[in-house]
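1. Quick one, structure for this:
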Amino acid sequence: MEERLKAGFVYILTNRKDGVLYLGVSNDLATRIEQHRSGAVSSFTKKYQCHRLVWFEQFENVHDAREVERRMKAWKREWKVRRIEEINPQWDDLVVHL
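-> Down below sits the predicted model:
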């Protein structure tokens, strides 16, 4: 029997508009954001206070999400900023949309 793959999310956190960017992947975005906010994961997000979810995209499975994350990590910052501002020009916290 084939294992059913969970959906995956690629997401970007920041500390403020035009601030530090953190790119991550998860199969449970709401839980992962809470982990970042509580300081339970990622010393980077803890150090730079990257708690504002400014962009995310859902994928059919976590494997696809990991591949997109890998490619996006090689992007220039301006490309990531453009991706954020396409859907969130004010850099609002999107946690309310989860």
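2. Please make it C-alpha for all contacts and neighbour counts, starting now.
-> Fine.
3. Would you mark the buried spots in the host helix or strand of Thr31?
-> Assigned by DSSP states H and E, Thr31 belongs to helix 29-38. Neighbour-count burial for helix 29-38 flags 29, 32-33, 36-37 (criterion: 16 or more other CA atoms under 10 Å).
4. before we go on, could you also do this sequence so I can check it against the first one:
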Amino acid sequence: MITTNEYFNGNVKSLGYVTPNGKSTLGVMNAGDYEFGTSTHETMIVVEGEMTVKLPEASEWVTYKAGEAFEVDANKKFQVKVSAQTSYLCQYK
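-> Predicted coordinates for the structure are as follows:
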């Protein structure tokens, strides 16, 4: 089953699916600043474009480009800035 998700007035959209390895979403963010919350551990992989991210408890922003990934523990918040449409794969554990 494929699910659809839409956040921030349609500026972030994704398709959710399940594999033998668990749940994932494949999505796109329009340019903007966002704050996300996690309910499970997440691994975010940038597919195309780039994201500037401030992870929980971090004091500095880090830019992740296509092919790079970052992880966020469950029950945390993190901030993301994108300057152009950026696609991502998010894997949940």
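5. Any idea what the TM-score is?
-> For this chain pair, the superposition-based TM-score is 0.24 by TM-score structural alignment, normalised by the length of structure 2; 46 aligned residues with a CA RMSD of 4.6 Å.
6. follow-up on the earlier one: show me what the helix holding Thr31 of structure 1 is packed up against.
-> Packing partners of helix 29-38 of structure 1 (3 or more CA pairs under 8 Å, 6 or more residues apart in numbering; DSSP states H and E): helix 43-48.
7. got the angle between the following helix or strand past the helix it packs on and helix 29-38?
-> Once the chain leaves helix 43-48 of structure 1, the next helix or strand it forms, by DSSP H and E, is strand 52-59. Note on geometry: by axes from the mean of the first three to the mean of the last three CA atoms, to 10 degrees, strand 52-59 of structure 1 and helix 29-38 are set 150 degrees apart in direction.
8. list the buried ones in strand 52-59 of structure 1?
-> In strand 52-59 of structure 1, counting by 16+ other CA under 10 Å, buried: 52-56, 58-59.
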